[in-house]
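Chemist: Structural data only, the sequence is not supplied:
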């Protein structure tokens, strides 16, 4: 196997730039996944990493060895102790890293179940919504231009592998997309003229769910194009839910009705 002994190695310098900068990820169409779990999910989904960097002191651990057995030897590079910790943002200093191609998006979906994110900027919220969508059986995720970078390390970690279970379409013009979508489009936003109780709705037909910015909600232009606004009933004096929690409630109510 190839071996790297310094973080100044050109391959690792490239990986470090991918971890740090969205512009670099977009220019190269690549990102880096961190940790054994993400690599496991990626391989199970049929992914083929460009290169896997393995801390030399972990190569013989059972779960690491099992992963390496699935890869051609020329895709594996061993790294000396401490090298990978210098480019990774993980608290765990020595972890497996994998360089991968970002899957091509293709044309935006015009039908079928979708989750749509409008200016959701917290990486943890984006990743959590992705996990909920995958768990609720929704396979398509559409993100507007001002969302957190879906292929950033923080979103990848929060998604826990959901990226590789979904069809991801990012940096979309959501108002334009919404005009061509063939189905109901529901937004979790309150409206004086169109307020629907989530638990009184028929959610058995394919639909797109729009979840908006953590502070300001769904933008007005997009809101004007949706089929209706959905209210999640809450007890007491609570006014709102975290966007990731609201998305989870809506998607699982949809799944419950369809079971």
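Modeler: Sure thing, it's come through. Note that the coordinates shown come from a computational prediction; the quantities given were computed from them, not determined experimentally.
Chemist: from here on, contacts and neighbour counts on C-alpha atoms
Modeler: Noted.
Chemist: hang on, residue 40 is in a helix, isn't it?
Modeler: Yes: under DSSP: H, G, I helix; E, B strand; the rest coil, residue 40 falls within a helix.
Chemist: for it, what are its contacts?
Modeler: Residues in contact with residue 40 (Cα atoms under 8 Å, 6 or more residues apart in numbering) are residue 67.
Chemist: Check residue 210 too.
Modeler: 115, 116, 117, 118, 185, 186, 187, 188, 218.
Chemist: Which helix or strand contains it?
Modeler: strand 207-211 (DSSP states H and E).
Chemist: returning to that earlier point: just the contacts of residue 210 now: which is nearest residue 135?
Modeler: residue 115 (12.5 Å; Cα to Cα).
Chemist: Give me the number of neighbouring residues for the closest residue to residue 32 other than its chain neighbours.
Modeler: Nearest in space to residue 32, with sequence neighbours left out and distances taken as Cα to Cα, 6 or more residues apart in numbering, is residue 99 at 4.6 Å. The number of residues packed around residue 99, counting by other Cα atoms under 10 Å, is 23.
Chemist: In addition, the following structure is provided for comparison:
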């Protein structure tokens, strides 16, 4: 295990640049996974990280010690930092002191939509995006397409909210969603508070592409006009609408319910 103690170390400066700049992450095609859960999930599903970074105090945490031992047995690259240097990299309060530097997966370009998918149109809140990814993965959906303006999926906040869902999804970013919806081979469903067709009246026992929009403005008019179905989730309380992440979860699991009922 290599140890760095100086803030002026070139390798440390590079890590700090990545940790504090979403632009730097995008440009480098790498990201930082912070915490035992994300690191263990990556190791289980994707293999060794490019580098493991651990704090001095982290090496006194039993889960971190066990994880580092597995990495060293596999001859992975590990880097130890004093707590003060590590804290400047981490965005997790009261974390246990371990993170992975990994290369962001780059899914192959796909053709026309033909399998269950999620399309995010200018969904800006990282917590909402992460929650949607988590629900999609739990519902067995694999493909995610993010239009311009949607929160960067590999940012630390989205990663934490998704709790490892990234590692079982194919995530495509900066996608021209209108072209994707127009050329889809499957039904496309956009949620709208002004729609008249109820979610529960749509046949979801088939592949569909779900379109969710901006937290305040909803799905853009262009995508609404292109979608085959505009659906609303009926609710009884005195609120205007559901949070977009809650809306997505209801949609995904209504489809799960219908498919399980069909399967008998």
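Modeler: Great, that's in hand. Fair warning: this is a prediction, and the values are worked out from it, not measured in the lab.
Chemist: Show the residue spans covered by the strands in the second structure.
Modeler: 2-3, 30-34, 51-55, 78-81, 98-103, 117-121, 143-146, 170-172, 187-191, 197-198, 208-213, 229-232 (DSSP state E).
Chemist: The ones you listed: which one's closest to residue 129 of the second structure?
Modeler: That would be strand 117-121 among the strands of the second structure, by Cα to Cα, at 8.2 Å.
Chemist: rewinding a little: any chance of the contacts of residue 210 of the first structure in JSON lines, plus neighbour count and distance to residue 158 of the first structure?
Modeler: Formatted as JSON lines, those follow (neighbours: other Cα atoms under 10 Å; distance: Cα to Cα, whole Å):
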{"residue": "115", "neighbour count": "23", "distance to residue 158 of the first structure": "17"}
{"residue": "116", "neighbour count": "25", "distance to residue 158 of the first structure": "18"}
{"residue": "117", "neighbour count": "28", "distance to residue 158 of the first structure": "16"}
{"residue": "118", "neighbour count": "25", "distance to residue 158 of the first structure": "18"}
{"residue": "185", "neighbour count": "23", "distance to residue 158 of the first structure": "26"}
{"residue": "186", "neighbour count": "22", "distance to residue 158 of the first structure": "25"}
{"residue": "187", "neighbour count": "25", "distance to residue 158 of the first structure": "23"}
{"residue": "188", "neighbour count": "24", "distance to residue 158 of the first structure": "22"}
{"residue": "218", "neighbour count": "22", "distance to residue 158 of the first structure": "22"}
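Chemist: can I get those residues in a markdown table with distance to residue 83 of the first structure?
Modeler: Below are the contacts of residue 210 of the first structure laid out as a markdown table (distance: Cα to Cα, whole Å):
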| residue | distance to residue 83 of the first structure |
| --- | --- |
| 115 | 39 |
| 116 | 39 |
| 117 | 37 |
| 118 | 38 |
| 185 | 48 |
| 186 | 48 |
| 187 | 46 |
| 188 | 45 |
| 218 | 43 |
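Chemist: Can you add distance to residue 257 of the second structure and give the strands of the second structure back as a markdown table?
Modeler: Below are those laid out as a markdown table (distance: least, Cα to Cα, whole Å):
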| stretch | distance to residue 257 of the second structure |
| --- | --- |
| strand 2-3 | 51 |
| strand 30-34 | 33 |
| strand 51-55 | 40 |
| strand 78-81 | 45 |
| strand 98-103 | 36 |
| strand 117-121 | 17 |
| strand 143-146 | 20 |
| strand 170-172 | 23 |
| strand 187-191 | 17 |
| strand 197-198 | 16 |
| strand 208-213 | 14 |
| strand 229-232 | 17 |
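Chemist: hmm, which of the contacts of residue 210 of the first structure are common to the second structure?
Modeler: Of the contacts of residue 210 of the first structure, the ones still in contact in the second structure (both residues aligned by TM-score structural alignment, their matches' Cα atoms under 8 Å) are 115, 116, 117, 118, 185, 186, 187, 188, 218.
Chemist: And the nearest residue to the last one once chain neighbours are set aside, how close does it get to residue 195 of the first structure?
Modeler: If the residues on either side of it in the chain are set aside, residue 218 of the first structure comes closest to residue 212, at 4.1 Å by Cα to Cα, 6+ apart. Noted for residue 212 of the first structure: a distance of 16 Å to residue 195 of the first structure, by Cα to Cα, to the nearest Å.
Chemist: between those two, which one's more packed in?
Modeler: residue 212 (25 against 15).
Chemist: how near is the more buried one to residue 7 of the first structure?
Modeler: Distance from residue 212 of the first structure to residue 7 of the first structure, by Cα to Cα: 40 Å.
Chemist: now residue 98 of the first structure
Modeler: The gap separating residue 98 of the first structure from residue 7 of the first structure is 15 Å, by Cα to Cα.
Chemist: of the two, who's got more company?
Modeler: Comparing residue 98 of the first structure with residue 7 by other Cα under 10 Å, the one with more neighbours is residue 98, at 26 against 18.
Chemist: That one maps to what in the second structure?
Modeler: In the second structure, the residue matched to residue 98 of the first structure (TM-score structural alignment) is residue 100.
Chemist: dump the residue contacts of that match.
Modeler: 32, 33, 34, 39, 49, 50, 51, 52, 53.
Chemist: Might you report the residue contacts of the fourth one?
Modeler: The neighbourhood of residue 39 of the second structure, defined by Cα under 8 Å, 6+ apart, consists of 33, 98, 99, 100.
Chemist: try 10 Å
Modeler: Residue 39 of the second structure is in contact with 32-33, 47-49, 52, 64, 67, 98-102, 164, counting by Cα atoms under 10 Å, 6 or more residues apart in numbering.
Chemist: Cool, thanks, talk later.
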